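Asker: Provided below for reference: sequence and predicted model.
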Amino acid sequence: MDLEAVRTFVAAADTGRFQDAANDLAVTQQAVSKRIAGLERELAVRLFTRTARGAQLTIDGQAFLPHARALIQAEERAIASVRPGRRALRVDVIIMRSAMSVLLRRFHEARPEVDLDVVTLFDADTALAAVQTGTIDATFRYVAPTRRLPAGIEAARVLDERLDLLVGPRHPLAGARTVTLAQLVGHRIWIPGLVPGVEWALYYDDLVAEFGLSIDGLGPHFGSDHLMDVIAESSDVASLVGEKPRLAWSDGHDLRRIPVVGPTPVYPHSLLWRTENAHPALAMLRRHLAATGQPTGAAGSWTPAGA
């Protein structure tokens, strides 16, 4: 059904004159007459009778009027449901316990009036496809040097997250205050759940290639609690963990979180979004991250060449 014709019918019914309806709608009286005539043909009934006093609703017009108003209200609700700012901003993070979820939580604390819908997608390919189709508004990802962003996708690097070494009390490096990447050569570094080709696996591939580390990605990732359990009991297994997420281990674990230096490996996080996305909360998030994000490319840090 032609909603412009329905809207014109409601205006004519409210004003009682086609000319007044035309004035309200900023169209000609001829346009009003044409729209209503088309609606009458579609419904196969007369909606108005013309009198000296103007236009009066027929009995069919009176029956149709409340439904016409409901159609206009439904149209308004449909438009409002997707109008920028009227729905929650949908943002993807890799996992909830991550540096990006920390940044997103701080944004929410700074702007509690902004509705957020936080989702977790598996990898950058899935996330970028979701950004392109509008399934999500933005995603936090590592953009590997070999990745070319699709047309219409923008990226802004918002955080270089320092990686620390995590070891148990019986590990040979447990007593160190800092360790260098050179000192890690020959030690087993366990990062479970590494899937070849995903962005975090590409990052560690570059780290291994440049510094000769031994990174073991075997086994599924059952979460940080399982990772800490294994490391706490081992004398030869260590891991690399980001600085932002808080890891709460039990007293019996006695884990050690040791800064890595010379250089310090950092994991670069970027926010990616579709250029044409006009959601006002996305602009707020970008401004917040630009004002509060940590500087990138700090002296003494390492990221893959070209990142």
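Answerer: Looks like it arrived, so ask away. Numbering: from 1, shown residues only.

Asker: only C-alpha atoms for contact and neighbour calcs from this point on.
Answerer: Fine.

Asker: what residues of stretch 49-61 count as buried?
Answerer: 55, 56, 57, 61 (16 or more other C-alpha atoms under 10 Å).

Asker: do you know how far the first one is from residue 39?
Answerer: Distance of residue 55 to residue 39, given as C-alpha to C-alpha, to the nearest Å: 15 Å.

Asker: before we move on, what about the last one?
Answerer: Summarising the geometry, the distance separating residue 61 from residue 39, computed by C-alpha to C-alpha, is 11 Å.

Asker: got it, and the second one?
Answerer: According to C-alpha to C-alpha, residue 56 and residue 39 sit 16 Å apart.

Asker: so what does the longest strand that the chain contains touch, helix or strand wise?
Answerer: If you go by DSSP state E, the chain has its longest strand at strand 153-167. If you count contacts as 3 or more C-alpha pairs under 8 Å, 6 or more residues apart in numbering; DSSP states H and E, strand 153-167 packs onto helix 224-233, strand 237-242, strand 256-261, strand 264-274.

Asker: list the contacts of the last one.
Answerer: Contacts with strand 264-274, where a contact means C-alpha atoms under 8 Å, 6 or more residues apart in numbering, come from 100, 128, 131-132, 137-143, 152-163, 180-181, 203, 296, 300-303, 307.

Asker: before we go on, here's another structure to hold up against the first:
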Amino acid sequence: MDLEAVRTYVAVAESGQFQKAATDLAITQQAVSKRVAGLERDLGARLFTRTPRGVEPTVDGQAFLPHARELLRVADRAAASVRPGGRPLRVDVLNSRGAAARLMRSFHRAHPGVELDIVMLVDIEDAVAALRSGTIDASFRAVAMPGRPLPDDLTATPVTAERLDLLTGPGHALAAARSVPLADLAGHRIWMPGIRPGSEWGAYYEALAAGFGLTIESTGPNFGSDALLDTIADTPALATFMGEDTRLVWPTSYGLRRVPVTDPVPVYPHSLLRHRDNPHPALPALLAHLAAAATPAAPDAWVPDWARY
């Protein structure tokens, strides 16, 4: 069905005159007549009858009118969904409690007029595929992990380096420390359930453990952050790493401690990935906001040799 013919039909039905519809649509009256005639042939029904003042819908025309209006609404929404500036800026933040989510909340406060759609994709392969297909506009990731170069049509801009703290329970040997050198964590069990093989954060912690002789365990099911906090609070032998921007709430009775790690300071590198040809008009504003909000990494920061930051 020709949507322009449907649009013309609705204009005639609402104005009651072919000439008025032609003026509203900025086409000739002859074009209006041809479109309506073509639509009547497609539908096999007469849509208008003439009156002394113009035209009015026939019984069939009256039955078709609400459906025609709905067709046009759906078509307009479909076009707006892919039109730059006509749809929300879709950004993948990986999880809702980390640095990326904090940065997007800050952007939203600074640019309340930009409509956002926040998604959380687990695998970097899914994020890359979504960026290349246009399903999302940007993704916060650590790049470029070993063996996973970015496709040529994607680009990555480092946006922040998030310091890692050691989180311990009150009975842990390092709970009272004001800070702890990274090398001194060798021999302590660091428990991080949920590390996925092949993920960029898995590659990060693998490099960290290898570089400093750390024992990072990911055994056991991942029941989420609440279960992690319960276990760390109750198990003196275990600690975990937590990003400085990770916002978790726990009961004061847990006695959990955040201990800064130093010499060097491990930082997690966050970059914003996007397609080189993405035309969304809000992307430049997001990049400018992230550049202004970025916290410089400490002079003695550590990141894997493959990471951009």
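Answerer: Structure received. On a predicted model such as this, the values are computed, not experimentally measured, just so you know.

Asker: mean deviation of whichever helix or strand comes after the longest strand of structure 1 from structure 2?
Answerer: Per DSSP states H and E, the first helix or strand lying C-terminal to strand 153-167 of structure 1 is strand 179-180. Once fitted to structure 2, strand 179-180 of structure 1 is off its aligned match by 1.5 Å on average (mean C-alpha distance after the TM-score superposition for structure 1).

Asker: which bit of structure 2 covers strand 179-180 of structure 1?
Answerer: The alignment of strand 179-180 of structure 1 onto structure 2 (TM-score structural alignment) spans residues 180-181.

Asker: do I have it right that residue 306 of structure 1 meets residue 145?
Answerer: Yes - the criterion here is C-alpha atoms under 8 Å, and residue 306 of structure 1 meets it with residue 145 at 5.2 Å.

Asker: more crowded one of the two?
Answerer: residue 145 (12 against 8; other C-alpha atoms under 10 Å).

Asker: residues contacting the more buried one?
Answerer: Per C-alpha under 8 Å, 6+ apart, neighbours of residue 145 of structure 1: 304, 305, 306, 307.

Asker: can you report how many residues neighbour residue 139 of structure 1?
Answerer: Residue 139 of structure 1 has 27 nearby residues by other C-alpha under 10 Å.

Asker: whoops, I mixed them up, residue 201 of structure 2
Answerer: Neighbours of residue 201 of structure 2 under the rule other C-alpha under 10 Å: 19.

Asker: settle this for me: it is touching residue 143, isn't it.
Answerer: No - counting by C-alpha under 8 Å, residue 201 of structure 2 does not reach residue 143; the two are 9.8 Å apart.

Asker: find residues that contact each of the two.
Answerer: Counting by C-alpha under 8 Å, 6+ apart, nothing touches both residue 201 of structure 2 and residue 143.

Asker: which of the helices or strands spans the residue nearest to the spatial centre of structure 1?
Answerer: Central residue of structure 1 (C-alpha atoms, centre = their mean): residue 91, 1.8 Å from the mean position. Secondary structure assignment for residue 91 of structure 1, by DSSP H and E: strand 89-92.

Asker: with structure 2 superposed, average distance for that strand?
Answerer: Aligned to structure 2 and superposed, strand 89-92 of structure 1 gives a mean residue distance of 2.9 Å (mean C-alpha distance after the TM-score superposition for structure 1).

Asker: what residues are up against residue 164 of structure 2?
Answerer: Contact partners of residue 164 of structure 2, counting by C-alpha under 8 Å, 6+ apart, are 241, 242, 243, 244, 260, 261, 265, 266, 267, 268.

Asker: just flag the most distant two among those residues.
Answerer: Greatest spatial distance in these: 260 and 268, 14.1 Å, computed using C-alpha to C-alpha.

Asker: comparing those two, which residue is more hemmed in?
Answerer: Using other C-alpha under 10 Å as the criterion, residue 260 of structure 2 and residue 268 rank with residue 268 on top: 27 against 19.

Asker: look up how far residue 1 of structure 2 lies from that one.
Answerer: According to C-alpha to C-alpha, residue 268 of structure 2 stands 54 Å off from residue 1 of structure 2.

Asker: returning to that earlier point: could you verify my assumption that the residue nearest to the centre of structure 1 touches residue 141?
Answerer: No - under the criterion of C-alpha under 8 Å, residue 91 of structure 1 is not in contact with residue 141, lying 11.2 Å apart.

Asker: residues near residue 169 of structure 1, how many?
Answerer: 17.

Asker: quick one: which of the contacts of residue 164 of structure 2 has the most company?
Answerer: Counting neighbours by other C-alpha under 10 Å, the top entry in those is residue 268, with 27 neighbours.

Asker: residue in structure 1 paired with it?
Answerer: Residue 268 of structure 2 maps onto residue 267 in structure 1, by TM-score structural alignment.

Asker: ok, back up a step: a markdown table for the contacts of residue 164 of structure 2, including distance to residue 227 of structure 2?
Answerer: Formatted as a markdown table, those follow (distance: C-alpha to C-alpha, whole Å):
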| residue | distance to residue 227 of structure 2 |
| --- | --- |
| 241 | 15 |
| 242 | 14 |
| 243 | 17 |
| 244 | 19 |
| 260 | 23 |
| 261 | 23 |
| 265 | 27 |
| 266 | 24 |
| 267 | 24 |
| 268 | 23 |
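
Asker: what is the nearest of the residues you listed to residue 177 of structure 2?
Answerer: Closest to residue 177 of structure 2, out of all of the contacts of residue 164 of structure 2 and judged by C-alpha to C-alpha, is residue 260, at 8.8 Å.

Asker: what sits against the closest one?
Answerer: Taking C-alpha under 8 Å, 6+ apart, one finds 164, 165, 166, 178, 179, 180 in contact with residue 260 of structure 2.

Asker: wait, the fourth one touches residue 259, no?
Answerer: This points to residue 178 of structure 2. Yes - under the criterion of C-alpha under 8 Å, residue 178 of structure 2 makes contact with residue 259 at 6.4 Å.

Asker: more neighbours, those two?
Answerer: A count of neighbours by other C-alpha under 10 Å puts residue 259 above the other of residue 178 of structure 2 and residue 259, at 20 against 11.

Asker: relative to residue 24 of structure 2, how far out is the more buried one?
Answerer: 69 Å.
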